[in-house]
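Visitor: okay, sequence plus prediction incoming.
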Amino acid sequence: MTELTKLTISAARDRLRAREFSALELTDAYLGAIDAANPTFNAYVAVTHDKARAMAAASDERLGKGEAGALEGIPLGIKDLFATEGVHTQAASHILDGFKPRYESTVTANLWADGAVMLGKLNMDEFAMGSSNETSYYGAVTNPWRANGSNKKLVPGGSSGGSAAAVSAWLCAGATATDTGGSIRQPAAFTGTVGIKPTYGRVSRWGVVAFASSLDQAGPIARDVRDAAILLKSMASVDQKDTTSVDLAIPDYEAAIGKSVKGMKVGIPREYRVDGMPQEIETLWQKGIAWLKEAGAEIVEISLPHTKYALPAYYIVAPAEASSNLARYDGVRYGLRVPGKDIADMYEQTRAAGFGREVKRRIMIGTYVLSAGYYDAYYLQAQKVRTLIKKDFEDVFAAGVDVILTPATPSAAFGVADEEMAADPVKMYLNDIFTVTVNMAGLPGISVPAGLDERGLPLGLQLIGRPFDEETLFQTAHVIEQAAGRFEPAKWW
């Protein structure tokens, strides 16, 4: 039954409703694939066999009665950042050791209400801090893709590396993910999958472990654009428990797919041509421009002058918010507790043992930029830059641009334990160069597979849209997907 795992969500949905196979058969096919391949990929940190089968059996009952929800019987993987009642939720960190929440995040509650099945919790960079999924307490995730003629292990990107790898390796039909500075779009680009970061406020953050509250946004990673649209429709909602969620009607995103882009204005920002950008990224970008032009879109060059300040501003704002959010992990109420001679010593011992190196680095940066004497010089300045970045986009959209096309990443996937990356955190941070502006401005962005590099590794293009106009992103991404074709890794595992 393993071929069942290769079905897209839309195909599986239609065939489940036609009763060609049962939700339980589909779920068992995925569980079998996970049990066989997860030791190779390390994509799942917890597999919920019994819960998955029970949910699938309930789906079969509803399918039999003609009461199917939008995702009835569809097996999904859930990033370890989302609270799942009674199930391992640790943000891939030692400090949340043994934590099993007594509540469900709004996003996962929405998915279960629509009939989805939970296969388990997916690996990620610790507290979503990383661009390679190597900072996880549970170890690195391996990308299902390999360079031509090479056995070298590659990273799947981060922080949603487990989500991207599991979708790419057919270990779930789709996955939840989160994006604070590119953590959905970069792994999607590295694994030949589709990932969308919705507009800030489109999806509830309640029950999602916080990294940087003004930047975090949940979204899906899926095998194609249609599947991403189906998942986002279920994930999005207004939520009284999240005051930043926006009360706007959620469109039928799937209905936007297949619509013409004729007459649409596509902006090409000159500032995204960065120094030292590989020629293959420029070539891919030109291909994307040509495809949209052929489909009838108008291509216009635009300027986003404050782009060059986005990365440094992001790496002040995000760590500052992280240092504030992570102060709650102290060993007192839940998670890891390392005894000390007094309460202050217990805090210190617990945090020293519980947080990984990258998380400690970001907490220290964040605490420094918020400290007396530096707050105005760093944090306040970064917030002013953020306002200017947002205004750049507003001006471009006000001038009639419908969507912006850029590369998703500055390169294809790099090696696990890459010495150059490990020795220089700034080099790792530069992976987010094309994605952070979208979070700083609170805009929606999608990464869609657009080609392979000379080593046969996937590369993605990014589309950036107006606030709450995810429909245009799906519409345009589908045109690129149709022109580029679909990509999947050659199975070696």
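Guide: Cool, the structure landed.
Visitor: CA atoms for contacts and neighbours, from now on please.
Guide: Noted.
Visitor: centre of the chain to stretch 325-341, how far?
Guide: Centroid separation for stretch 325-341 versus its chain: 28 Å, with CA atoms, centre = their mean, to the nearest Å.
Visitor: then stretch 83-100?
Guide: The answer for stretch 83-100 is 19 Å, by CA atoms, centre = their mean.
Visitor: what lies in contact with it?
Guide: 45-46, 80-82, 101-105, 108, 121, 123-128, 136-138, 207-209, 329, 331, 334-337, 350-351, 353-356 (CA atoms under 8 Å, 6 or more residues apart in numbering).
Visitor: what packs against the helix or strand containing residue 394?
Guide: Here residue 394 sits within helix 381-398, counting by DSSP states H and E. Helices and strands touching helix 381-398, by 3 or more CA pairs under 8 Å, 6 or more residues apart in numbering; DSSP states H and E, are helix 310-325, helix 436-441.
Visitor: got TSV for those, with mean neighbour count and distance to residue 66 too?
Guide: Shown next, in TSV, are these (neighbours: other CA atoms under 10 Å; distance: least, CA to CA, whole Å):
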stretch	mean neighbour count	distance to residue 66
helix 310-325	22	44
helix 436-441	26	41
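Visitor: put this next to the previous one:
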Amino acid sequence: MADLNTLGLAEARDLLRKGETTSVELTEACLKAIDAADVLNAFVHKTPEIAMERARAADARLQAGDAPAMCGLPIGMKDLFCTEGVPSQAASRILDGFRPEYESTVSANLRDAGAVMLGKLNMDEFAMGSSNETSAYGNAINPWRRDGDDTALTPGGSSGGSAAAVAADLCLAATGTDTGGSIRQPAALTGTVGIKPTYGRCSRWGIIAFASSLDQAGPMTKSVRDAAIMLGAMCSHDPKDSTSADLAVPDFESLLSGDIRGKTIGIPREYRVEGMPAEIEKLWNDGTEMLKAAGAKVVDISLPHTKYALPAYYVIAPAEASSNLARYDGVRYGHRAKLAQGDGITEMYEKTRAEGFGDEVQRRVMVGTYVLSAGFYDAYYNRARKVRTLIKRDFEQAFAAGVDAILTPATPSAAFGLGEMTEADPVQMYLLDVFTVTVNLAGLPGITVPTGRDAQGLPLGLQLIGRPWEEADLLNTALALESAAGFVAKPARWW
């Protein structure tokens, strides 16, 4: 069967169960596609031997009738997930050569469910970035191009390699992580689906930490149904993660109906930011009408503390990053700088961290150290934590008033050219997260669904925000939006 790599998880699973293809055939098709797409720089550590071994094992399980939904399906793994014996360096020079002796809980859950890992995917260094331009591996490239223009575009970040790989059909799906929008923003820029579950739904154990109170893993897929399938396999309670929720994981796929009659969708007026492009405004209005036509009631809501979300996020996230990244000192693992005669341990720390961390990571570590320092802790960090509580309360009040989900834009623009933002003020890059950071600050589930294209043919997405722990309901609303939008466009193959 031709082009098996273009299938989604649900389609491939059904073919496997009917015996119309094998995991080995699916995996070979993806490995061939990966080797032909090196220019995208999406896969940075290929693992074909592991992939073929797991594919053969999956075929044996399928033959025996012991096959969970993800069994035999080839996926990519973001380089932030520790994978036993496979380089796991968070796209940073400071972890060059690090091969963990253990497996992250999420990647172990997927492995145990029979998923086939094809390799590790590119990302922004330590997940700090919105364009995949801070990676030690170099930029990941978006498979989409503007009509009539060969400019290389960003796939978004930090899960840029995951988004590019899924959009270019190099894998059937991929893992991502989301600290301030790092699943949802790249999904929107590549015409794919990305869901960040409720904080605590997926274990963070074995995922290289950026900001521990914000980080959450999730799937990046070709459809909402695929997101439901993969999320179910990724989630679990994990005693090794103290923030992991001891809650049963629903069968998300079985709860998909696409029927949202009687649901109430909130439209937050504060998300109509100044200077919003007309295309994004129209997309949002069109999405609102689609949900109305599907039987939902649409109401205006207020989330008054939204305007403080970005500054609060860019205090809290760097503060936690400066604490988490203190462990990279050249003593126990990863990169260690060469020392001059007479250098002591202080010089080793300084030289190692200066060589190992890129500019953006250094910038955030310095900001974080500053806001946690004596004299500034209350002025910045504690104040940001109080604002975070108010943002969370805004959402709680909206949900208490009967809102089932909230519809917003996912990004303020379509994909932009690589280098276009980095040459400007870094704050311009931070503003790309304006629609997504509130969800992390409040610990809520959020999903991006591709719903249209801009005037230059690039994909645009809308975001749905759900009640805590109600990913099943959120996925169902997303399915209704996906069905109404009918987005089926794929990037024209130029690589």
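Guide: Thanks, I have the structure now. Keep in mind that this is a model prediction, so the values were computed, not measured.
Visitor: show me which of the contacts of stretch 83-100 of the first structure are buried.
Guide: Buried members of these, counted by 16 or more other CA atoms under 10 Å: 45-46, 80-82, 101, 104-105, 108, 121, 123-128, 136-138, 207-209, 329, 331, 334-337, 350-351, 354-356.
Visitor: so which of those sit within helices?
Guide: By the criterion of DSSP state H, membership of these in helices covers 108, 350-351, 354.
Visitor: in those residues, find the pair that's most separated.
Guide: 108 and 350 (29.8 Å; CA to CA).
Visitor: tell me the secondary structure for residue 267 of the second structure?
Guide: strand (DSSP: H, G, I helix; E, B strand; the rest coil).
Visitor: and the residue nearest to it when sequence neighbours are not counted, how many neighbours does it have?
Guide: The shortest distance from residue 267 of the second structure to any non-neighbouring residue, by CA to CA, 6 or more residues apart in numbering, is to residue 300 (4.8 Å). Residues near residue 300 of the second structure, counting by other CA atoms under 10 Å, number 11.
Visitor: likewise residue 302 of the second structure?
Guide: Neighbour count of residue 302 of the second structure, defined by other CA under 10 Å: 16.
Visitor: next up, the contacts around it.
Guide: Residue 302 of the second structure is in contact with 268-270, 394, 398, counting by CA under 8 Å, 6+ apart.
Visitor: from residue 215 of the first structure, how far off is the most centrally placed residue in the first structure?
Guide: With distances taken as CA atoms, centre = their mean, the residue of the first structure nearest its centroid is residue 184 (2.1 Å). As judged by CA to CA, to the nearest Å, residue 184 of the first structure and residue 215 of the first structure stand 13 Å apart.
Visitor: on that earlier part again, shouldn't the residue nearest to the centre of the first structure be in contact with residue 197?
Guide: Yes - if you go by CA atoms under 8 Å, residue 184 of the first structure and residue 197 touch, sitting 6.5 Å apart.
Visitor: so what sits against both of these two?
Guide: With CA under 8 Å, 6+ apart as the test, residue 184 of the first structure and residue 197 both reach 178, 219-220.
Visitor: out of those residues, who's nearest residue 307 of the first structure?
Guide: Checking these against residue 307 of the first structure with CA to CA, the nearest one is residue 178 at 22.4 Å.
Visitor: ok, that closest one - contacts?
Guide: 79, 128, 159-160, 184, 197, 216-220.
Visitor: try it again at 6 Å.
Guide: Residue 178 of the first structure is in contact with 184, 217-219, counting by CA atoms under 6 Å, 6 or more residues apart in numbering.
Visitor: for those, which one is nearest residue 482 of the first structure?
Guide: Checking these against residue 482 of the first structure with CA to CA, the nearest one is residue 184 at 21.4 Å.
Visitor: can you give me the neighbour number for the aligned partner of residue 343 of the first structure in the second structure?
Guide: Matched by TM-score structural alignment, residue 343 of the first structure corresponds to residue 345 in the second structure. As a burial measure, residue 345 of the second structure scores 12 neighbours (other CA under 10 Å).
Visitor: cool, residue 328 of the first structure as well?
Guide: For residue 328 of the first structure, the count of nearby residues is 11 (other CA under 10 Å).
Visitor: how about the strands in the first structure?
Guide: Remark: strands assigned in the first structure by DSSP state E are 44-47, 75-79, 117-122, 174-179, 194-197, 217-222, 265-269, 298-302, 403-407, 445-452, 458-465.
Visitor: okay, the ones you listed in JSON lines with distance to residue 377 of the first structure next?
Guide: Shown next, in JSON lines, are these (distance: least, CA to CA, whole Å):
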{"stretch": "strand 44-47", "distance to residue 377 of the first structure": "41"}
{"stretch": "strand 75-79", "distance to residue 377 of the first structure": "36"}
{"stretch": "strand 117-122", "distance to residue 377 of the first structure": "38"}
{"stretch": "strand 174-179", "distance to residue 377 of the first structure": "27"}
{"stretch": "strand 194-197", "distance to residue 377 of the first structure": "30"}
{"stretch": "strand 217-222", "distance to residue 377 of the first structure": "27"}
{"stretch": "strand 265-269", "distance to residue 377 of the first structure": "29"}
{"stretch": "strand 298-302", "distance to residue 377 of the first structure": "31"}
{"stretch": "strand 403-407", "distance to residue 377 of the first structure": "31"}
{"stretch": "strand 445-452", "distance to residue 377 of the first structure": "30"}
{"stretch": "strand 458-465", "distance to residue 377 of the first structure": "30"}
